[in-house]
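Chemist: next input, structure requested:
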Amino acid sequence: MHKLAAVFALLASPALATGLQVEIEGEGANGTVTIDLLEDLAPGHVEQITALASEGAYDDVAFHRVIDGFMAQTGDVEFGKLGGDMSRAGMGGSDRDNLAAEFSDVPFDRGVVGMARSQDPNSANSQFFIMFDEGHFLNGEYTVIGRVTEGMDVVDAIKRGEGRNGSVVGAPDVMKSVTVID
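Modeler: You can find the predicted model right below:
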């Protein structure tokens, strides 16, 4: 009976969100990506991401770092907005506090979404990345927040960056709009 009560309590608890719908536009990708958010793994990160999306903070934010065979990074709401001075894209965050790491056993496989951070494990803020392929060397080092459930073909088409760091040259692809979905 105790286990049954725990299941009902879990079912009755309010969900933060179930996902994000991301409209991507640019020279490479054009289409919709649906991300299932994993609030059970990273509730603090999911709360921050959904709050920023609800405020429209991610709208018109560029994919500033895109490494073929690895990942596409976006979410710099401070310096990564299309139309602004993007010379510092990738160095900023939001006006919210940084987040404590919420590491899990979920591996960084193709389509997994993780939070970007500096060398400090507790420095994730607004930036996130989507895996093109597996990157198991990230396991236990970065917080998994979700996975792509639809539109991986759109992710695959995101304009690639150049050089070892994957910095996008010229006009980057952007998240035209990011909507929280139930």
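Chemist: going by C-alpha atoms from here, please, whenever you check contacts or count neighbours.
Modeler: Will do.
Chemist: and the strands in the protein?
Modeler: For the chain, the strands defined by DSSP state E cover 19-25, 31-37, 61-62, 65-67, 71-74, 112-115, 128-131, 144-150, 174-181.
Chemist: one more, please, to line up against the first structure:
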Amino acid sequence: MRKLACAFALLASPVLATELQIQIEGEGANGTVTIDLLEEVAPGHVARISELAEEGAYDGVVFHRVIDGFMAQTGDVQFGKMGGDMRRAGMGGSDKPNLAAEFSDVPFDRGVVGMARAQSPDSANSQFFIMFDAGHFLNGDYTVVGRVTDGMDVVDAIKRGEGRNGAVIGQPDVMTSVTVTD
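Modeler: You can find the predicted model right below:
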């Protein structure tokens, strides 16, 4: 009976994406990045990213915060669209509710993708970041959602920001298309 209940639970749960393909264009990066989404590590966050990608919400969103040797942040579907007021990029999210933290023991190594959040651990919404290098001080405090499996050279070329906060000056690189694949 228990096996039957587990089988029904699997059938009732939504099928999650396994990969994201992100096309990036700009002064720095031009190419495709493939991310393996870790639905077994952070099912709620992976479902949100997949949902927003399928809706086209990430298309046209810029990398607004890029810190050399650390990470590139994007995903502000509210204020981060190319052509918008870039001074507000990074201050928004989606119209969906914030997500409860799904912390894991997966370390923040080079190529790992994590969810950005405010001070509250349960404030992640749509923004995410890709690690240029290891950032183990983030371990256990931010949700890991995936890993770059192809195109890390494209990530490495993303236009860097300036100053301590990594704000991108001028024309930022943009995710022209974000596609969910099985």
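Chemist: just to revisit the earlier point, mean neighbour count and distance to residue 43 of the first structure added to the strands of the first structure, as CSV?
Modeler: Output for the strands of the first structure, formatted as CSV (neighbours: other CA atoms under 10 Å; distance: least, CA to CA, whole Å):
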stretch, mean neighbour count, distance to residue 43 of the first structure
strand 19-25, 22, 13
strand 31-37, 22, 9
strand 61-62, 28, 23
strand 65-67, 24, 25
strand 71-74, 24, 20
strand 112-115, 25, 13
strand 128-131, 24, 15
strand 144-150, 22, 8
strand 174-181, 22, 15
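Chemist: make TSV out of those strands and add distance to residue 89 of the first structure.
Modeler: Formatted as TSV, the strands of the first structure follow (distance: least, CA to CA, whole Å):
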stretch	distance to residue 89 of the first structure
strand 19-25	18
strand 31-37	22
strand 61-62	8
strand 65-67	9
strand 71-74	9
strand 112-115	16
strand 128-131	13
strand 144-150	22
strand 174-181	12
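Chemist: to residue 97 of the first structure, which of the ones you listed lies closest?
Modeler: strand 112-115 (14.2 Å; CA to CA).
Chemist: now the closest one on the second structure. Mean distance?
Modeler: Aligned to the second structure and superposed, strand 112-115 of the first structure gives a mean residue distance of 0.1 Å (mean CA distance after the TM-score superposition for the first structure).
Chemist: so which elements touch that strand?
Modeler: Strand 112-115 of the first structure is packed against strand 128-131, strand 144-150, with contacts defined by 3 or more CA pairs under 8 Å, 6 or more residues apart in numbering; DSSP states H and E.
Chemist: residues near residue 43 of the second structure, how many?
Modeler: Residues near residue 43 of the second structure, counting by other CA atoms under 10 Å, number 15.
Chemist: ok, back up a step: closest one to residue 87 of the first structure among the helices and strands packed on strand 112-115 of the first structure?
Modeler: Across these, residue 87 of the first structure has its closest neighbour in strand 128-131 (18.6 Å, CA to CA).
Chemist: so what's the one residue sitting closest to the centre of the first structure up against?
Modeler: For the first structure, the residue nearest the mean C-alpha position is residue 128 (3.3 Å; CA atoms, centre = their mean). Residue 128 of the first structure is in contact with 73, 74, 75, 113, 114, 115, 116, counting by CA atoms under 8 Å, 6 or more residues apart in numbering.
Chemist: surely the third one and residue 61 touch.
Modeler: Yes. Assessed by CA atoms under 8 Å, residue 75 of the first structure is found in contact with residue 61 at 6.2 Å.
Chemist: which one, of the helices and strands packed on strand 112-115 of the first structure, ends up nearest to residue 166 of the first structure?
Modeler: Nearest of these to residue 166 of the first structure, taken as CA to CA: strand 128-131 at 12.6 Å.
Chemist: how close does that closest one sit to the second structure?
Modeler: Per aligned residue, strand 128-131 of the first structure averages 0.1 Å (mean CA distance after the TM-score superposition for the first structure).
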